[in-house]
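Colleague: Provided below are the primary sequence and the corresponding predicted coordinates.
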Amino acid sequence: MRRSIAVLCVAGCALLPAGGAVTSCARPGSGTPVADSSDTHPGGVHPDATATATSEPPAAGGHPDFGVVPTREPIRTGAVTCQPTPRPPVGVNARVADPGAPVLTIAVPDGWSMQGGTGDIGARLSGPEQMSATVTVVATMLSPQAAFADYADRLAAGSSVSSLSVLPAELCDYSGQKMTGVLADSAGKATEFADRVVHIPTGSGNYLVSVHTESPTGVAAFDAASAELTGQIEVRIP
């Protein structure tokens, strides 16, 4: 079965005719950062969204640049940024093997369990009805937009059918995007996902942080659970 990617773009995208690729996506205001508006739109679809389809994931030059703000200067060692208010009742610290990587704290939905990870995986979480989440922190040499495009490409790799929507989701001035959609394997088994991806510079280098949540399609509780997991994320620079 042929794989296709449907990329949802907010107003301002220049698109080729049906069957073509996204050629450019410019934010309103000639590059002015766009605030995260993804959490307030039911179903994760922006009201101004339009769609196109391509046969392959978008390349870095065509990946939507929503949420791609200028990379901020590295924060001082020991600083804590993006502190949510109010703080979640239950949170998990996601810490990876790389001693220079940022340490994340994310909210844990009621009824979910959590455990630490290994390597580049900082934490794994499991919820009811086969819902799950994985927090990953990986060093990167790529710019924010190129890193997001590469992440989207790898996310869809191996799926016979894929759909992907991209929305702005900066995290306290760190470049970020929210990616949602459905992945299906060759047997037709479909998985819904909702990811928050953030580019974080530190004194040790740049890191791509992701909170990947997934569920079998049709699970009613997934929207609320994924929104909580991918919402405000506390970042501590070691």
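Modeller: Alright, I've got the coordinates.

Colleague: Please make it C-alpha for all contacts and neighbour counts, starting now.
Modeller: Will do.

Colleague: which residues does T77 contact?
Modeller: Taking Cα atoms under 8 Å, 6 or more residues apart in numbering, we find T77 in contact with 203, 237-238.

Colleague: Three-state assignment for it, please.
Modeller: Classification of T77 using DSSP: H, G, I helix; E, B strand; the rest coil returns coil.

Colleague: separation between V22 and A146?
Modeller: 15 Å (Cα to Cα, to the nearest Å).

Colleague: higher neighbour count, these two?
Modeller: Between V22 and A146, counting by other Cα atoms under 10 Å, V22 is the more crowded of the two (23 against 17).

Colleague: I'd say that one and G62 touch.
Modeller: Yes - counting by Cα atoms under 8 Å, V22 does reach G62; the two are 5.3 Å apart.

Colleague: tell me the centre residue of this structure?
Modeller: By Cα atoms, centre = their mean, the mean C-alpha position of the chain lies nearest to R196, the distance being 2.6 Å.

Colleague: hang on, the earlier thing: between the contacts of T77, which is nearest V96?
Modeller: For the contacts of T77, the minimum distance to V96 (Cα to Cα) is 11.5 Å, reached by P238.

Colleague: Structure two is appended below for comparative analysis:
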Amino acid sequence: MIRTSVAVLLVCATVVAAGCTRAGDGVPTVASSELSAASEVPTTTETAPADPGQQDPEPGVVPTTQRPAPAVSVCAPADLPPVRTVAQISDPAAPTATVGVPQGWSMSAGGGDPEGARLQGVAGMSATVTIAPTPLDPAAAFREYTDALTEGSVITTVSILPGDLCGFSGQRLMGILSDGTQTVQYEDRIVHVPAPARDYLIAVHVEAPSGAPGFEEAAALLTGDFEVGLR
């Protein structure tokens, strides 16, 4: 099967390898489209034109001046969503992530490291929050995550925007993933957190069947600025 990968980078020219990971189903705990078929076409890759004499910076990668002290909340948005859930894993040194929960969505603990939380919405929408240690610098960690996200899909699109948070490097990803018969749309927020002992990558992944109503609003809340805490 021939796969198509379209990478749209809105800040710098970067080639993104294709791949796919599907988020697991959430477990309801609180109550309050037909999928498009992909045709086989020759492989193409689209990127913004690069200036051969200039190396553009990786979107969302910012200097980290120092590692924060442990046992403190290092990031909290000014406007907190009314309903939130805390994602955490068994690693006692790992940071936590407190994300907003859209109205009518259910939430539960994750299914095991590195999955720290699961959320389930209407119309087939779902989300996961993962927290994983990484030996990589922010730019390399983001590229590895994007490769894993799109791996296995025959058609993918990836748009990348800066998504730095509280002085931590971060990116926003959005696009579609298709296995050749079904297509999902996704949005991700990934943040590289330098904890006292080692670095971690926090990722909020939201997906839905292509064209699911309300996806943009739900994804905007879930991938918005969230609270990061160190234990």
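Modeller: Structure received. This is a predicted model, so every value here is computed, not measured.

Colleague: Give me the TM-score for this pair.
Modeller: Remark: TM-score between the superposed chains equals 0.79 [TM-score structural alignment, normalised by the length of structure 2]; 195 aligned residues with a Cα RMSD of 1.9 Å.

Colleague: related to what we said a few turns ago, looking at the contacts of T77 of structure 1, which one is closest to D173 of structure 1?
Modeller: Comparing the contacts of T77 of structure 1 against D173 of structure 1 with Cα to Cα places I237 closest, at 14.9 Å.

Colleague: aligned partner of that closest one in structure 2?
Modeller: With TM-score structural alignment as the criterion, I237 of structure 1 lines up with L230 in structure 2.

Colleague: Its match: neighbour count?
Modeller: Look at L230 of structure 2: counted by other Cα under 10 Å, it has 21 neighbours.

Colleague: T44 of structure 2 now?
Modeller: Counted by other Cα under 10 Å, the residues lying close to T44 of structure 2 total 11.

Colleague: again, but for I2 of structure 2
Modeller: For I2 of structure 2, the tally of surrounding residues (other Cα under 10 Å) stands at 11.

Colleague: is it true that it touches V154?
Modeller: Yes - the pair I2 of structure 2 / V154 is scored as a contact, 6.7 Å apart, by Cα under 8 Å.

Colleague: What residues does the aligned residue in structure 2 for A53 of structure 1 make contact with?
Modeller: The equivalent of A53 of structure 1 in structure 2 is T45 (alignment by TM-score structural alignment). Going by Cα under 8 Å, 6+ apart, T45 of structure 2 touches 4-7.

Colleague: For T45 of structure 2, give its distance to S5 of structure 2.
Modeller: T45 of structure 2 is 6 Å from S5 of structure 2, by Cα to Cα.

Colleague: I'd like to know how far R118 of structure 2 sits from E46 of structure 2.
Modeller: Distance of R118 of structure 2 to E46 of structure 2, computed by Cα to Cα: 33 Å.

Colleague: So these two - more neighbours on which side?
Modeller: Comparing R118 of structure 2 with E46 by other Cα under 10 Å, the one with more neighbours is R118, at 26 against 15.

Colleague: Would you confirm that the more buried one belongs to a helix?
Modeller: No - using three-state DSSP, the assignment for R118 of structure 2 is strand, not a helix.

Colleague: A152 of structure 1 corresponds to which position in structure 2?
Modeller: Aligning on TM-score structural alignment places A152 of structure 1 opposite T146 in structure 2.

Colleague: what does V198 of structure 1 give?
Modeller: V198 of structure 1 maps onto V191 in structure 2, by TM-score structural alignment.

Colleague: how about the nearest residue to its match, chain neighbours excluded?
Modeller: Excluding the flanking residues, the one nearest V191 of structure 2 by Cα to Cα, 6 or more residues apart in numbering is G170, at 4.2 Å.

Colleague: same deal with V154 of structure 2?
Modeller: R3 (3.9 Å).

Colleague: The contacts of T45 of structure 2 into a markdown table, with extra columns for neighbour count, secondary structure and distance to T181 of structure 2?
Modeller: Listed next are the contacts of T45 of structure 2 as a markdown table, based on neighbours: other Cα atoms under 10 Å; DSSP: H, G, I helix; E, B strand; the rest coil; distance: Cα to Cα, whole Å:
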| residue | neighbour count | secondary structure | distance to T181 of structure 2 |
| --- | --- | --- | --- |
| T4 | 21 | strand | 14 |
| S5 | 22 | strand | 16 |
| V6 | 21 | strand | 18 |
| A7 | 23 | strand | 20 |
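
Colleague: ok, so of these, who is nearest V158 of structure 2?
Modeller: Closest approach between the contacts of T45 of structure 2 and V158 of structure 2, by Cα to Cα: A7, at 4.8 Å.

Colleague: the helices in structure 1, which residues?
Modeller: Taking DSSP state H as the criterion, structure 1 contains helices spanning 144-156, 222-229.

Colleague: Tell me which of those helices lies nearest to Q130 of structure 1.
Modeller: In terms of Cα to Cα, the element of the helices of structure 1 nearest to Q130 of structure 1 is helix 222-229, at 10.0 Å.

Colleague: which parts of that closest one are buried?
Modeller: 222-223, 225-229 (16 or more other Cα atoms under 10 Å).

Colleague: burial measure for P213 of structure 2, as a count.
Modeller: Using other Cα under 10 Å, the number of residues around P213 of structure 2 comes to 15.

Colleague: Alignment lookup: it to structure 1.
Modeller: By TM-score structural alignment, P213 of structure 2 lines up with A220 in structure 1.

Colleague: where does that match sit relative to D153 of structure 1, distance-wise?
Modeller: With distances taken as Cα to Cα, A220 of structure 1 is found 27 Å from D153 of structure 1.

Colleague: P70 of structure 1 too?
Modeller: 22 Å.

Colleague: Specify which residue of those two has the higher count of neighbours.
Modeller: D153 (18 against 14).

Colleague: what about the more buried one, distance to P64 of structure 1?
Modeller: D153 of structure 1 sits 13 Å away from P64 of structure 1, taking Cα to Cα as the criterion.

Colleague: what does V235 of structure 1 give?
Modeller: As judged by Cα to Cα, V235 of structure 1 and P64 of structure 1 stand 25 Å apart.

Colleague: More neighbours: those two, which one.
Modeller: Taking other Cα under 10 Å, V235 of structure 1 and P64 do not tie; P64 has more neighbours (29 against 21).

Colleague: Alright, I will stop here.
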